[in-house]
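Asker: A structural model of the following input is requested.
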Amino acid sequence: MTRLLYDLCGIDEDLRFSPYCWRVKYALAHKGLDYQTQPWHFTDKDAIAFSGQGKVPVLVDGDETVTDSYEIFRYLDRVYPDRPLLGGQPAEARARFFKFYAERNLAPAVIKTVMMDLYNAVAPQDRAYFRETREKAFGRTLEEVHAPSRGLSQLDLALEPLRARFGEADFVDGDEPAGADYLLFGTFMWARCVSAADLVSNADPVHGWVERMLDLYDGLGRKAQRSIDSVGAAEPESP
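Answerer: Next comes the predicted model:
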């Protein structure tokens, strides 16, 4: 049976922007595993009700259904042990640090930078849901969250540990990429897919890592659809 990944889509079905789904796509490519994607919308909860929850990614692998990007990493390492993503227990514990670092340090800075670009990349039928749920979570309007200057300044500080790392190696995990790289890079793919904003300058060591990540696996990230290329991108919906 073909593996199936339920993958968040936006203003057209080829625009896939979930950072968590991007983590999984890179993990599957790392393992050399074939899969197909099923485009999914925020409001299409019934389509993944079988998974027992309402978020993507959802990976269906034969009789197995796995949710949550990190749990999918663990599943892939257990079932397909060649080319580990996380490694043994000490390595996995370190990888969890990068999971939290991406979600609690990088993502908040990125969301300030691209919030309204993200809103306009969301499928029209999902925008009311997106606005309601995100404004409830942030306790303010999307327009108030959107603060690119503050976001970029916050991101600049958050990236300092990575700059030091890329002075030593090409990837977070060393000479070759693995789980930590994919856990972090999902956030960069999220921003790249929904926005034309430059998160880092060309002279930044992090930029070199981003370029290397984009070229991996026959240009998996570089070939991805972006909202600036999507149908309807030139006519964003007004709030």
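Asker: When you work out contacts or count neighbours from here on, use the C-alpha atoms and nothing else.
Answerer: Will do.
Asker: Tell me where this protein has strands.
Answerer: According to DSSP state E, the chain carries its strands in the segments 4-8, 36-40, 58-61, 64-67.
Asker: packing partners for the third one?
Answerer: Applying 3 or more Cα pairs under 8 Å, 6 or more residues apart in numbering; DSSP states H and E, we find strand 58-61 packed against strand 4-8, strand 64-67.
Asker: So which residues make contact with the first one?
Answerer: Put plainly, it is strand 4-8. Identification of contacts with strand 4-8 by Cα atoms under 8 Å, 6 or more residues apart in numbering yields 16-18, 21, 35-42, 56-61.
Asker: Show me how to select, in PyMOL, the buried members of those residues.
Answerer: To isolate the buried ones among those in PyMOL, judged by 16 or more other Cα atoms under 10 Å, type:
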select buried, resi 16+17+18+21+35+39+40+41+42+56+57+58+59+60
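Asker: any idea how far F171 lies from L4?
Answerer: 28 Å (Cα to Cα, to the nearest Å).
Asker: Between those two, tell me which one has more neighbours.
Answerer: The residue with more neighbours, out of F171 and L4, is F171; 22 against 17, by other Cα atoms under 10 Å.
Asker: So what would you say the end-to-end distance of stretch 164-184 is?
Answerer: Length of stretch 164-184, first residue to last, Cα to Cα: 15 Å.
Asker: Check which residues of it are buried.
Answerer: So, applying 16+ other Cα under 10 Å, buried residues of stretch 164-184: 165-166, 170-173, 177-184.
Asker: run this one through as well so I can compare:
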Amino acid sequence: MIIFYDIPSNLPVKAWSPSTWKTRYLLNLKGLPYRTEWVEYPDIAGLLKSFALPPTEPDDPLLPYTLPAIYDPKTKRAVAESAVIAAYLDDEYPETPAVIPKETRAFHAAFQYAFRATVQSAIAPLFLPRQLPCLTPASQPYFRCTREQMFGAKMEDICPPSKWAMQWAEIERAFGVVAGWLDGASDGRVTFLGGATSALSHADLSIAGWLLWMQFVVGKESEEWKAVERWHGGRWRNLLDVLEPYFDHSR
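Answerer: All right, here's what the predicted structure looks like:
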């Protein structure tokens, strides 16, 4: 059974991280047996170093070690970073659905770079401060300290409520850019590569992970989330609907 390392929260759905949800979705999609070990933020670097893994973000001096990570007892290998994990599981378990076929790996790397610059950079100022009280007491001080260093401001000043409307507009604009990338999909609704649920890609899982984070923080019944569901013809609601069979957070 694969060990999956995730970050806990005090939300009803304990699994919250947009990055780790990519791998949780992946394991569920592939139908691979796994169990979760929860790792608090201050313990992530020590965990990955114990496996002699290199930094997942080598160019980031503030947060060089991040989750997700897995340990596969079949091969006695630890693997970190969601795209690296996806490629590893595609190669090691070829009988399962592939999400980053080898011929698309350069393409997926380019997508991740562009998605981070376009969408993640728009989401972070609004959602990182609102995520803080959702974390466990063991992780909150570390999260606050590192994110305040990241933005050069107190957590409460990164995006105060007076700026929420402006930042929501920026997030919607950023997702509109991604919607433009996706308009070539054959069904015009969801997927980045195959245009069908049988061809879900790591790009799809990445987008869904960030959407879930937004949903968890603001609440599924909030007016904020209902607005997101209406964006771009309901594309993002449709993506989460397609992935609903793989929304297993119980393990």
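Asker: Which of the buried residues of stretch 164-184 of structure 1 sits closest to A95 of structure 1?
Answerer: A180 (5.4 Å; Cα to Cα).
Asker: In structure 2, what sits opposite that closest one in the alignment?
Answerer: Using TM-score structural alignment as the criterion, A180 of structure 1 maps onto A203 of structure 2.
Asker: Could you verify my assumption that its match touches H108?
Answerer: Yes. With contact defined as Cα atoms under 8 Å, A203 of structure 2 counts as touching H108 (6.8 Å).
Asker: just to revisit the earlier point, can the strands of structure 1 go into a markdown table with extra columns for distance to Y101 of structure 1?
Answerer: Shown next, in a markdown table, are those (distance: least, Cα to Cα, whole Å):
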| stretch | distance to Y101 of structure 1 |
| --- | --- |
| strand 4-8 | 23 |
| strand 36-40 | 27 |
| strand 58-61 | 23 |
| strand 64-67 | 20 |
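Asker: Of all those strands, which one is nearest L220 of structure 1?
Answerer: Nearest of these (Cα to Cα): strand 36-40, 13.8 Å.
Asker: what helices or strands is the closest one leaning on?
Answerer: Applying 3+ Cα pairs under 8 Å, 6+ apart, we find strand 36-40 of structure 1 packed against strand 4-8.
Asker: The strand it packs on vs structure 2, mean deviation?
Answerer: Here the mean offset of strand 4-8 of structure 1 against structure 2 after fitting is 0.5 Å, by mean Cα distance after the TM-score superposition for structure 1.
Asker: Which parts of the stretch 1-150 of structure 2 are helices?
Answerer: In the stretch 1-150 of structure 2, helices defined by DSSP state H, counting those that start in this stretch lie at 18-30, 44-50, 82-92, 105-115, 121-131, 140-151, listed in chain order.
Asker: Looking at those, spot the one closest to W213 of structure 2.
Answerer: With Cα to Cα as the yardstick, what comes closest out of the helices of the stretch 1-150 of structure 2 is helix 18-30 (5.5 Å).
Asker: Check the mean deviation of the closest one from structure 1.
Answerer: Helix 18-30 of structure 2 differs from its equivalent in structure 1 by a mean of 1.2 Å after superposition (mean Cα distance after the TM-score superposition for structure 1).
Asker: Can you tell me what sits against that helix?
Answerer: For helix 18-30 of structure 2, contacts defined as Cα under 8 Å, 6+ apart pick out 6-7, 15, 33-34, 67-68, 82, 85-86, 96-97, 202, 205-206, 208-213, 243, 246-249.
Asker: got it, and stretch 98-114 of structure 2?
Answerer: Counting by Cα under 8 Å, 6+ apart, 86-87, 90, 199-203 sit against stretch 98-114 of structure 2.
Asker: and which of the residues you listed is nearest L239 of structure 2?
Answerer: The closest of the contacts of stretch 98-114 of structure 2, once distances to L239 of structure 2 are taken by Cα to Cα, is L200, at 10.0 Å.
Asker: How about the contacts made by the closest one?
Answerer: 99, 191-194.
Asker: Distance to L239 of structure 2 for the residues you listed - can I get that in TSV?
Answerer: Listed next are these as TSV, based on distance: Cα to Cα, whole Å:
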residue	distance to L239 of structure 2
V99	15
T191	8
F192	11
L193	13
G194	13
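Asker: of all these, which comes closest to T118 of structure 2?
Answerer: Lowest distance from T118 of structure 2 to those (Cα to Cα) belongs to F192, with 15.9 Å.
Asker: Looks like the closest one contacts I207 (just checking).
Answerer: No. Using Cα under 8 Å, F192 of structure 2 makes no contact with I207, being 9.8 Å away.
Asker: coming back round to it: mutual contacts of A203 and H108 of structure 2, please.
Answerer: By Cα under 8 Å, 6+ apart, A203 of structure 2 and H108 have no common neighbours.
Asker: For the aligned partner of L159 of structure 1 in structure 2, give its distance to Y25 of structure 2.
Answerer: Aligned by TM-score structural alignment, L159 of structure 1 pairs with F175 of structure 2. Look at F175 of structure 2 and Y25 of structure 2: by Cα to Cα, they are 21 Å apart.
Asker: how about a markdown table for the helices of the stretch 1-150 of structure 2, with distance to I171 of structure 2 added?
Answerer: Below are the helices of the stretch 1-150 of structure 2 laid out as a markdown table (distance: least, Cα to Cα, whole Å):
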| stretch | distance to I171 of structure 2 |
| --- | --- |
| helix 18-30 | 15 |
| helix 44-50 | 29 |
| helix 82-92 | 23 |
| helix 105-115 | 12 |
| helix 121-131 | 5 |
| helix 140-151 | 18 |
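Asker: Please identify which of those is closest to E224 of structure 2.
Answerer: For E224 of structure 2, the closest of the helices of the stretch 1-150 of structure 2 is helix 121-131, at 12.2 Å, according to Cα to Cα.
Asker: Just give me the mean distance for the closest one relative to structure 1.
Answerer: Its aligned residues in structure 1 lie a mean 1.9 Å from helix 121-131 of structure 2 after superposition (mean Cα distance after the TM-score superposition for structure 1).
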